[in-house]
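Asker: pasting the sequence and the predicted coordinates here, then a few questions.
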Amino acid sequence: MNAGRFLSLEGGEGAGKSTQGRALAAALAARGVEAVVTREPGGSDGAESIRALLMQGDAARWSPRAEALLFAAARADHVERVIRPALAAGRWVICDRYLDSSRAYQGLAGRLDDDAILALHAFGSEGLLPDRTFLLALPTEVGAARAAARDGLAADRFAARGSAFHAEVAAAFDRFAAQEPDRFRRIDATLPPAAVTQAMLDSLADWLP
């Protein structure tokens, strides 16, 4: 049995990661590729419990260090119970956020050392990285408007943070993409949704039947 492929979708608030993850899975299914759609934080029972702690409450509920530890714990459970078994069974995994979000939100924007985030990942998830990461890029003000329209007054602890924070997150993602061009594919998320999905499919042409 062929090993599966691990794809992650990254980007700021309102970039359409959840929508595009589902659309990409449907497009892959039409080509005979079975994909598991999951998310972070979350994806497994244990990780979803940690998600509730991370996403709810005041923005200052957790320090960046505490957040980094909670995200790493959630990811460790998610990888062990969902991602690795799916890959071993030959399925593709499409994950809405993964390690690069921790590096951006708690690392660069949260002023934690990137090496510390990576060390937690090396221990908790044995360093598992996606085979390909799609960075859904759009101006932060556009993303903020989309997120506000989506969430209204129910924004989570991260979406509710200020524009300066989200600008730093966007800059961090840009830096990661520049540092790892073999893994990252930058996708213009201002395009119509169908065009965004097609751009991701085009970037997977070397792996598709």
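Answerer: Looks like it came in fine. Numbers count the residues shown, from 1 in each chain.
Asker: drop to CA atoms for contacts and neighbour counts, all remaining ones
Answerer: Noted.
Asker: hey, which helix is longest across the protein?
Answerer: helix 163-179 (DSSP state H).
Asker: which residues does it contact?
Answerer: Identification of contacts with helix 163-179 by CA atoms under 8 Å, 6 or more residues apart in numbering yields 10-13, 100, 103-105, 108-109, 135, 140-141, 183-186.
Asker: filter those residues down to the ones in strands?
Answerer: Glu10, Leu135, Phe184, Arg185, Arg186 (DSSP state E).
Asker: residues contacting the nearest residue to the fourth one once chain neighbours are set aside?
Answerer: The spatially closest residue to Arg185, leaving aside those adjacent along the chain, is Phe134, at 4.9 Å (CA to CA, 6 or more residues apart in numbering). Going by CA under 8 Å, 6+ apart, Phe134 touches Leu7, Ser8, Leu9, Glu10, Phe184, Arg185, Arg186, Ile187, Met200.
Asker: any idea how far His78 lies from Phe165?
Answerer: Plainly put, His78 is 27 Å away from Phe165 if you go by CA to CA, to the nearest Å.
Asker: of these two, who's got more company?
Answerer: Using other CA atoms under 10 Å as the criterion, His78 and Phe165 rank with His78 on top: 24 against 16.
Asker: what helix or strand is the more buried one located in?
Answerer: Assigned by DSSP states H and E, His78 belongs to helix 64-78.
Asker: let's bring in a second one:
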Amino acid sequence: MRGRFISLEGGEGVGKSTQLRALADALRSRGLEVVETREPGGSPGAEAIRSLLLGGAEDRWGPRAEALLFAAARADHVDKTIRPAVERGAWVLCDRFLDSSLAYQGGAGGLGIAAVLEINRFGIADYLPDRTLLLLHPQGSERARKRDAGESDRIGSRPAAYHQAVDAAFRSIAADEAGRVRPIDASGTPEAVTERLMAAIEDLL
């Protein structure tokens, strides 16, 4: 039986990593095999590209080079990790996927969502999540600043206006792809948020 591919998306500080682990535990309690992964990264080749993308000075890469590096990492991630796991029947939970590139490089970065979508469609051969859970939290950026204490990576450290544009792009994507992308209120207790996530994928179980 084919497994499922679920991505968790959102801006900085919305709790994706915490909720991915909680959602994985909830699914495992139902007897499912769960693979937890992340982007950029998730395969040896993609992890090597991750270090190039997130380290160094802000001007290390131009917008197009950055978008292409993300697409290359994603292509390897799908080929080596995501697709094989789903085909053997596992549930794959991914901390960020295609929609992050659309929101960050396409929306906030000014390349345009259509252009970034095109290079990624080639890289992943239109392989999309069964469900994308978009976590939304009004204090996400402030939580990220406190969490990182001035040690953000080169993307997380971008100015507030950039991250506001990311949020707007994510909301636009959710409106355009309501069948796949489910906005999730990420405020409240972690347990309450996990319950909302489980409710949003119940039809896939």
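Answerer: Cool, the structure landed. Remember, predicted model here, so these are calculated numbers, not experimental data.
Asker: what does the TM-score come to for these two?
Answerer: Superposed pair, TM-score by TM-score structural alignment, normalised by the length of the second structure: 0.97. Supporting alignment: 205 aligned residues with a CA RMSD of 0.9 Å.
Asker: identify the residue nearest the geometric centre of the second structure.
Answerer: Arg96 (1.2 Å; CA atoms, centre = their mean).
Asker: surely that residue and Gly41 touch.
Answerer: No. Using CA atoms under 8 Å, Arg96 of the second structure makes no contact with Gly41, being 9.9 Å away.
Asker: give the contact list for Gly42 of the second structure.
Answerer: Gly42 of the second structure is in contact with His77, Thr81, counting by CA under 8 Å, 6+ apart.
Asker: SS state for it?
Answerer: With DSSP: H, G, I helix; E, B strand; the rest coil as the basis, the three-state label of Gly42 of the second structure is coil.
Asker: that one matches what in the first structure?
Answerer: Matched by TM-score structural alignment, Gly42 of the second structure corresponds to Gly43 in the first structure.
Asker: relative to Val36 of the first structure, how far out is that match?
Answerer: 10 Å.
Asker: could you do Glu180 of the first structure as well?
Answerer: Glu180 of the first structure is 25 Å from Val36 of the first structure, where distance means CA to CA.
Asker: neighbour count for those two, which is higher?
Answerer: Taking other CA under 10 Å, Glu180 of the first structure and Val36 do not tie; Val36 has more neighbours (17 against 11).
Asker: tell me the angle the particular helix or strand that has that one in it makes with helix 64-78.
Answerer: Using DSSP H and E, Val36 of the first structure sits in strand 35-39. Interaxial angle of strand 35-39 of the first structure relative to helix 64-78 (axes from the mean of the first three to the mean of the last three CA atoms, to 10 degrees): 150 degrees.
Asker: what's strand 35-39 of the first structure in contact with?
Answerer: Applying CA under 8 Å, 6+ apart, the external contacts of strand 35-39 of the first structure come out as 21-22, 25, 28-29, 86, 91-98.
Asker: continuing past it, what's the next helix or strand?
Answerer: Note on strand 35-39 of the first structure: by DSSP H and E, the next helix or strand toward the C-terminus is helix 45-55.
Asker: that next one vs the second structure, average distance?
Answerer: Its aligned residues in the second structure lie a mean 0.5 Å from helix 45-55 of the first structure after superposition (mean CA distance after the TM-score superposition for the first structure).
Asker: before we move on, the earlier item: which residues does the residue nearest to the centre of the second structure contact?
Answerer: Arg96 of the second structure sits next to Ser7, Leu8, Glu9, Gly10, Arg38, Glu39, Pro40 when contact means CA under 8 Å, 6+ apart.
Asker: how much space between it and Leu135 of the second structure?
Answerer: Arg96 of the second structure is 11 Å from Leu135 of the second structure, where distance means CA to CA.
Asker: intersection of neighbour lists for the two?
Answerer: Between them, Arg96 of the second structure and Leu135 share these contacting residues under CA under 8 Å, 6+ apart: Leu8, Glu9, Gly10.
Asker: map Phe97 of the second structure across to the first structure for me.
Answerer: With TM-score structural alignment defining the correspondence, Phe97 of the second structure maps onto Tyr98 in the first structure.
Asker: correction: the previous question concerned Ala178 of the second structure.
Answerer: Checking TM-score structural alignment: Ala178 of the second structure goes with Pro181.
Asker: now Tyr162 of the second structure
Answerer: Mapped onto the first structure by TM-score structural alignment, Tyr162 of the second structure lines up with Phe165.
Asker: do the same with Arg143 of the second structure
Answerer: For Arg143 of the second structure, the residue aligned by TM-score structural alignment is Arg146.
Asker: burial count for that match?
Answerer: Neighbour count for Arg146 of the first structure, taken as other CA under 10 Å: 16.
Asker: then Asp203 of the second structure?
Answerer: When neighbours are counted by other CA under 10 Å, Asp203 of the second structure registers 7.
Asker: residue contacts, the match of Phe97 of the second structure?
Answerer: Listed by CA under 8 Å, 6+ apart, the contact set of Tyr98 of the first structure reads Ser8, Leu9, Glu10, Arg39, Glu40, Pro41, Arg75.
Asker: same check, this time on Ala23 of the first structure
Answerer: The contact partners of Ala23 of the first structure, by CA under 8 Å, 6+ apart, come to Thr197.
Asker: what about the helix or strand following the helix holding His78 of the first structure, how far off from the second structure?
Answerer: For helix 64-78 of the first structure, the following helix or strand on the C-terminal side (DSSP H and E) is helix 84-88. When the second structure is overlaid, helix 84-88 of the first structure sits 0.4 Å from its aligned residues on average, using mean CA distance after the TM-score superposition for the first structure.
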